[in-house]
Every structure is written in structure tokens, then in C-alpha cells.
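Visitor: curious how this folds, go ahead:
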Amino acid sequence: MNKWLRKSLFIMVSILTFGLVTPTQLMNSVNAENLQDRDAFEATAAENSFTQKNRFIEESEFNRDQFMEELMNQAEIQSYQKFGTRIKPVIENEFREIILPNIEKALDETASQFPEEDVKNLTITEQPSAGHSEKIFNIKNGDTGKDILRFHVRRDNPPKEGYWFNFHYHTYYDNFQSHHDLGSIYWDKNTPPKWMS
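Guide: Below you'll find the predicted structure:
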């Protein structure tokens, strides 16, 4: 869609809906069409599932293991959205084998430091960032709105070694200053594409 048509569509939607649907929401739905069908289906299904599970938790007995499993499913989907259709096929297997277990360990260790009533308020925030930005997803306390963990991936290019994706996270314990390493995955000698491309 060319820029002129896109801008016209945004203005028209804003006027017709009186702000009930924002151009950002519309753009997110347009961008979702650019994802592979499977990825878009997985993301939508997981978001709905996670939201429904959170509502169910409030109405019934809390199951910590089931809750953490749902949180991990959402973390995996957010990560694949970040990788996009060009990076995901290349690093998906290593990500599942090396990085995902370390993300799960970080989430479990953090959740174990909270009482049960606070654990069920943990949520994954924000869409992954595109381009060259590092953010994959954040974990926040849904009641306070404050971030607890921030999961990132950085592109490293050591001299004569090619490109690596360094996965790490930051915690609120030290005001998000320290890098806590989750592992690295080799890309190639060639420059990797932008995130979410």
C-alpha cells in the first residue's frame, strides 16, 4: 500500500470512528497481514488464550505451573514475531534448544521470589520492536504497571567472526542496568536483516 493511500485510510478511519479505532491499531492489523499465516494465527490465538486464562485464574483456583506455561508460550510467540519471516527459519531450532530454556529459567527464578497473588499479575507487555531495536518483550506487574524483566536481543559483530545474536535480560532489582546472559546464536558473515522483516 503506498504512503498516500495509507495516510488517507488513517485519516478516514479516525474521522469515521471518532477515535474508537486508532491509526496505530489499524497499522498493527495491516502489519499482521505481512506475517506468515501460521505466525499471525499463532500470535492471535496465544494472545486470546492468555487473556482468557488470566480471566479464568481470577475466577478459579490459581495453578502456578499452568500459568507459567502460558507465559512461556506467549514469550515464544513474541520472540518469533521479533525474528520475522527472514530470521526465524534460520535460528528457530537453536533458539528453542538454547535460549528458550534459559528464558524459562529466568521467568521461574523471578516468579519464585513473588507471593502467589503477585505471580498471577505478571503479564507480557508490548509488541516486539522492529528495525535494529533490542526489545523482544517485557514482563510487568499488571497491577502496578511496572516492568519486572526486560528481554532483549542484541546484534554483535566481533572482528572477523561474523554476526551473532546475543540474548539477554535486565531486571528491576538493579534498575535494569546489568545484562543477564541467555546465550548467543551465530547468524552469518553477512549483515542480518532488520527485525520483523
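Visitor: from here on, just use CA atoms for contacts and neighbour counts.
Guide: Fine.
Visitor: which residues touch the closest residue to residue 122 other than its chain neighbours?
Guide: In space, and not counting its chain neighbours, residue 122 is closest to residue 141: 4.8 Å by C-alpha to C-alpha, 6 or more residues apart in numbering. Applying C-alpha atoms under 8 Å, 6 or more residues apart in numbering, we find residue 141 in contact with 118, 121-123, 147-148.
Visitor: before we move on, what about residue 119?
Guide: Applying C-alpha under 8 Å, 6+ apart to residue 119 gives the contacts 64, 111.
Visitor: from residue 84, how far off is it?
Guide: As for residue 119, its distance to residue 84 is 30 Å (criterion: C-alpha to C-alpha, to the nearest Å).
Visitor: ok, the residue nearest to residue 122 to residue 159 distance?
Guide: Separation of residue 141 from residue 159 (C-alpha to C-alpha) stands at 40 Å.
Visitor: what's the answer for residue 108, then?
Guide: For residue 108, the distance to residue 159 - C-alpha to C-alpha - is 36 Å.
Visitor: please apply the same query to residue 43.
Guide: In terms of C-alpha to C-alpha, residue 43 sits 37 Å off from residue 159.
Visitor: buried residues, the helix ranked longest in the chain. List them.
Guide: When the chain is parsed with DSSP state H, its longest helix is helix 64-94. Using 16 or more other C-alpha atoms under 10 Å as the test for burial, helix 64-94 gives 67-68, 70-85, 87-88, 91.
Visitor: again with stretch 95-112
Guide: 95, 99-100, 102-104, 106-107, 111.
Visitor: that's a helix at residue 168, yeah?
Guide: No. Residue 168 is assigned strand when assessed by DSSP: H, G, I helix; E, B strand; the rest coil, not a helix.
Visitor: to compare against the first, here's the next sequence to fold:
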Amino acid sequence: MPKWLQKSFVVLITILTFGLISPSHILLNDVSAEKAEKRDALESESSKLLLENQIDKTDIVKQLVTEAEQQSYIKFGSRIKPVIEDEFRDIILPEIEKVIEVVASNYPEEDLSRLTITEIPSGGNSEKIFNIYDHVKKQDIIRFHVRKDHPPQEGYWFNFHYHTFEDQFQGHHHLGSIYWDKNTPPQWMS
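Guide: Here you go, the predicted model:
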């Protein structure tokens, strides 16, 4: 019932009964019942939306691993990727997935959807492959790198590792190494 009509009834009944009976409590009960129905409908809609928007932890991990693989291949470029792609997929990618699973299990579940992967790896001789960061806090959580190592008399190796925010990215956590060749590898993203 529209408010203007409710107020008109209250005024009309008050005038007709010389103010002895005030029907406002009857009309107010109708209004509060309508409000309760609307509130219940809104609450059920919001709970449906919340359930629909909840993302399973395994889905988030799968998405992050897929993006990590894509960013790694971009980093390798067309000259390095064909040579190390199989070893990367067999040796390094499972290790990256384990690290992402640990990050996801240690991160508050309600904040997991805020985790994303940086979109542009570094080229040239830079080590950065990708970072996982909280896009709301604008804070890196973990940084994945690859370094070109050249031990004497051994040729070139790609050393995959990561750094975490827990030690201000100072610690060097080894993921694995892939042998390149005796010849100098090309620049990243070439």
C-alpha cells in the first residue's frame, strides 16, 4: 500500500473518531510485514549470489597454474621454448604447481579470488617470469624467476627458483634446473 494512502487513512480515522482511536498500529504492522518480506527476498538473493560467486580452491589453483605456464612460454620466446618445453612441463611446472597449492592453502579462503598472475614477463637477461600478487592490496605474494647459470666447464643451465614475501623476497627457493647447451642461450622472449 502506498505511503500517502496509509497516511490518509490514519488522518481520516483519527478525525472521524475525534482522536480516540489511532489506527496507525494496524497500518504500521502491514508496512513492517511488507518490509520483512522484501528483506527476506533480498537476503535470499544475496545468499544465492554469494554461493554462485564462491570459487573452489582447486579451480583457483588450476587457473593460476594455467596462467603460469602461459607466462613461462611467453618468457622463453620462440627460440628457447621448443628446446626446453618438455622438460619444463615435466620437471618445473609440477614444482610451480606445488608452490601455488601451498600459497593457496595458506592464504585466507575468502581472499583467494584476489590472487592473480602478472601479465608481462621480463625479456632480455632479466630473471622475472611472473609474480603472484594480491590485486586488492597491490602486494606481491610470490615471485618466480629463471636465471641463466654458467658453471665452469658445464655449459649453460636455466635455474628456476622463487622468492616469497614472508622473508621480504630475500630467500632463494630452488625449483629445478634445465640444461641448455655449451653455447650461450638467446635472450628471453626472442
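Visitor: what's the closest of the contacts of residue 141 of structure 1 to residue 10 of structure 1?
Guide: Comparing the contacts of residue 141 of structure 1 against residue 10 of structure 1 with C-alpha to C-alpha places residue 123 closest, at 29.8 Å.
Visitor: that closest one -> structure 2?
Guide: Under the alignment (TM-score structural alignment), residue 123 of structure 1 maps onto residue 116 of structure 2.
Visitor: quick check, that match in contact with residue 132.
Guide: Yes. Taking contacts as C-alpha atoms under 8 Å, residue 116 of structure 2 lies within contact range of residue 132: 5.6 Å.
Visitor: can you check which part of structure 2 stretch 68-75 of structure 1 sits on?
Guide: With TM-score structural alignment as the criterion, stretch 68-75 of structure 1 aligns to 61-68.
Visitor: I meant stretch 43-52 of structure 1, not that one.
Guide: Alignment of stretch 43-52 of structure 1 against structure 2: no match, by TM-score structural alignment.
Visitor: now that stretch: how far from the chain's centre is it?
Guide: Centre-to-centre, stretch 43-52 of structure 1 and its host chain are 13 Å apart (C-alpha atoms, centre = their mean, to the nearest Å).
Visitor: just to be sure, residue 130 of structure 2 is in a strand?
Guide: Yes. Assigned with three-state DSSP, residue 130 of structure 2 falls within a strand.
Visitor: what's around residue 137 of structure 2, how many residues?
Guide: Burial measure for residue 137 of structure 2: 9 neighbouring residues, criterion other C-alpha atoms under 10 Å.
Visitor: quick one: secondary structure of it?
Guide: Classified using three-state DSSP, residue 137 of structure 2 is coil.
Visitor: map it onto structure 1.
Guide: Checking TM-score structural alignment: residue 137 of structure 2 goes with residue 144.
Visitor: for the residue positioned nearest the centre of structure 2, give me its contacts.
Guide: By C-alpha atoms, centre = their mean, structure 2 has its centre lying nearest to residue 115, at 2.7 Å. Residues counted as contacts of residue 115 of structure 2 (C-alpha under 8 Å, 6+ apart) are 132-135.
Visitor: and residue 78 of structure 2, what is it in contact with?
Guide: 189-190.
Visitor: translate it into the numbering of structure 1.
Guide: Checking TM-score structural alignment: residue 78 of structure 2 goes with residue 85.
Visitor: how far away is that match from residue 197 of structure 1?
Guide: For residue 85 of structure 1 relative to residue 197 of structure 1 (C-alpha to C-alpha), the value is 6 Å.
Visitor: just to revisit the earlier point, give me the distance from the longest helix of structure 1 to the chain's centre.
Guide: 8 Å.
Visitor: mean per-residue distance, that helix to structure 2?
Guide: Here the mean offset of helix 64-94 of structure 1 against structure 2 after fitting is 0.4 Å, by mean C-alpha distance after the TM-score superposition for structure 1.
Visitor: what is the burial count for residue 181 of structure 1?
Guide: Residue 181 of structure 1 has 15 nearby residues by other C-alpha under 10 Å.
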